[in-house]
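**Student:** no sequence for this one, just the structure:
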């Protein structure tokens, strides 16, 4: 088991679900963890849960599709912990429906949170990591980003986009000391 005692980790969509579990696991390894979500009540509970494992936690209400919101949240991370070592861009939404059932607004929402949210978050994170000359960004894609699935076309498209974006940004920052990867739960 790694010791992440001096590491600072930021996780989006961490008010619950996979994001909360990711944040708890980083805290168990000794990292200071900042979590972001739109739901303030979920954030409060998640912070308490992280702290119950002995971790240091900071909850931040932030919107992954708003660059200024993400910049403000990340500045709070840096002012609180002094740096940013790992960012996990996990915020996402899912939608189910056939092509006949999916409305353009449904498509826009899924693509905005799942794809644009990863772009905006990564952009803001790199503004901190590049001057540091180090960092790791982990984008949550999905197994759905590797194959088509009936009744999930908008979700699948958003996760394919995350994988393509991640591959491109990894190449773009390859010489900066920053790694960019995607996970596909």
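**Tutor:** Arrived safely, thanks for sending. Source: prediction; values computed, not measured.

**Student:** When you work out contacts or count neighbours from here on, use the C-alpha atoms and nothing else.
**Tutor:** Will do.

**Student:** so where do the helices sit in this protein?
**Tutor:** 17-28, 40-52, 67-81, 104-111, 117-132, 153-172 (DSSP state H).

**Student:** Export those helices as JSON lines, with columns for mean neighbour count.
**Tutor:** Formatted as JSON lines, the helices of the chain follow (neighbours: other CA atoms under 10 Å):
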{"stretch": "helix 17-28", "mean neighbour count": "21"}
{"stretch": "helix 40-52", "mean neighbour count": "18"}
{"stretch": "helix 67-81", "mean neighbour count": "18"}
{"stretch": "helix 104-111", "mean neighbour count": "16"}
{"stretch": "helix 117-132", "mean neighbour count": "20"}
{"stretch": "helix 153-172", "mean neighbour count": "20"}
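
**Student:** Put this next to the first one:
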């Protein structure tokens, strides 16, 4: 019997990258997993990858910035698997650009996915978790919410807000048996990051990290698994830095 047997999890932004790695890891730990992404085909393809290896999964297309869409996604989860125990708010839409070039549509989309998506996810999930006697929420933040760089005003702002929302939700939902935590990654070697950063930049980031490397999707997925499981049963309101120590490193 694996540690998440009889648990039901919903992961947003789950068709690729960190979200897919997290969903796969939760399924390998025994959970039935609902993968949510913007396009139904993306989510279903990722879910099929899990079921092909013996896991239990279902894909749902939904825009997390749409309150009604998240309500429908959670309703389908409950209808199909009988409840909801774990919510991973991973979805994010991002664009890096100078402050003076930020347009209203970019601001709206980043806040809509990165912040409103958490609000709507919580609103939809809390009643289902309460019906099961409690649950665990894991929000995906970023070290960018603590360590800023140029052209990241919106991204850093949204991810800093994730930490604050995590703390506030943990206080409100703790009495209902619902724990709320966050994971704050540094640079992670996803396909998207490798497409955005050249080898020289990645090597420089690895060199500035005390552990001497950048993170992997598995590093983050395992941290999420720990926070989702009963192994962290007395942990709530925390934002766990999974960053190889770069948050404490002085950089010239």
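**Tutor:** Looks like it arrived, so ask away. Computed from a prediction, not measured in an experiment: that's the story for all the values here.

**Student:** on that earlier part again, would you convert the helices of structure 1 into TSV that also reports distance to residue 182 of structure 1?
**Tutor:** Output for the helices of structure 1, formatted as TSV (distance: least, CA to CA, whole Å):
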stretch	distance to residue 182 of structure 1
helix 17-28	14
helix 40-52	23
helix 67-81	20
helix 104-111	17
helix 117-132	11
helix 153-172	6
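
**Student:** quick one: which of these is nearest residue 58 of structure 1?
**Tutor:** Nearest to residue 58 of structure 1 among those is helix 40-52 (6.6 Å), distances taken as CA to CA.

**Student:** Work out the gap between that closest one and the centre of the chain.
**Tutor:** Centroid displacement of helix 40-52 of structure 1 relative to its chain, using CA atoms, centre = their mean, to the nearest Å, is 17 Å.

**Student:** So which elements touch that helix?
**Tutor:** Applying 3 or more CA pairs under 8 Å, 6 or more residues apart in numbering; DSSP states H and E, one finds that helix 40-52 of structure 1 contacts helix 17-28, strand 32-37, strand 57-61.

**Student:** Now do it: everything it contacts.
**Tutor:** For helix 40-52 of structure 1, the external contacting residues (CA atoms under 8 Å, 6 or more residues apart in numbering) are 14-16, 20, 23-24, 27, 35-37, 56-61.

**Student:** With structure 2 overlaid, how far apart is that helix on average?
**Tutor:** Following superposition, helix 40-52 of structure 1 is found to deviate from structure 2 by 1.5 Å on average (mean CA distance after the TM-score superposition for structure 1).

**Student:** Show me the two of the contacts of helix 40-52 of structure 1 that sit farthest apart.
**Tutor:** 27 and 61 (19.3 Å).

**Student:** which residues does residue 135 of structure 1 contact?
**Tutor:** Neighbouring residues of residue 135 of structure 1 by CA under 8 Å, 6+ apart: 84, 85, 86, 87, 129, 177, 178, 179.

**Student:** Can you say which of those are buried?
**Tutor:** Burial by neighbour count, 16 or more other CA atoms under 10 Å: within the contacts of residue 135 of structure 1 this picks out 84, 85, 86, 87, 129, 178, 179.

**Student:** Looking at these, which one is closest to residue 119 of structure 1?
**Tutor:** Nearest to residue 119 of structure 1 among those: residue 87, at 12.6 Å, using CA to CA.

**Student:** That closest one contacts residue 138, correct?
**Tutor:** Yes - judged on CA atoms under 8 Å, residue 87 of structure 1 makes contact with residue 138 at a distance of 6.1 Å.

**Student:** Residue 146 of structure 2 matches what in structure 1?
**Tutor:** The pairwise alignment with structure 1 assigns residue 146 of structure 2 to residue 146, based on TM-score structural alignment.

**Student:** Once you drop chain neighbours, what's closest to that match?
**Tutor:** The shortest distance from residue 146 of structure 1 to any non-neighbouring residue, by CA to CA, 6 or more residues apart in numbering, is to residue 160 (6.6 Å).

**Student:** what's near enough to touch that neighbour?
**Tutor:** Residue 160 of structure 1 is in contact with 141, 144, 145, 146, counting by CA under 8 Å, 6+ apart.

**Student:** Not counting residues beside it along the chain, what's closest to residue 184 of structure 2?
**Tutor:** Leaving aside its sequence neighbours, residue 184 of structure 2 sits nearest to residue 142 (CA to CA, 6+ apart; 4.0 Å).

**Student:** count of neighbours near the one you found?
**Tutor:** Neighbours of residue 142 of structure 2 under the rule other CA atoms under 10 Å: 26.

**Student:** Just want to check the distance between it and residue 114 of structure 2.
**Tutor:** According to CA to CA, to the nearest Å, residue 142 of structure 2 stands 11 Å off from residue 114 of structure 2.

**Student:** Map residue 199 of structure 2 across to structure 1 for me.
**Tutor:** Here residue 199 of structure 2 stays unmatched in structure 1, going by TM-score structural alignment.

**Student:** List the contacts of residue 150 of structure 2.
**Tutor:** By CA under 8 Å, 6+ apart, the contact list for residue 150 of structure 2 reads residue 98.

**Student:** any idea how far residue 100 of structure 2 is from it?
**Tutor:** Noted for residue 150 of structure 2: a distance of 12 Å to residue 100 of structure 2, by CA to CA.

**Student:** quick one on the thing from earlier: select from the contacts of residue 160 of structure 1 the one having the most neighbours.
**Tutor:** Highest neighbour count within those: residue 141, with 28 neighbours (other CA under 10 Å).
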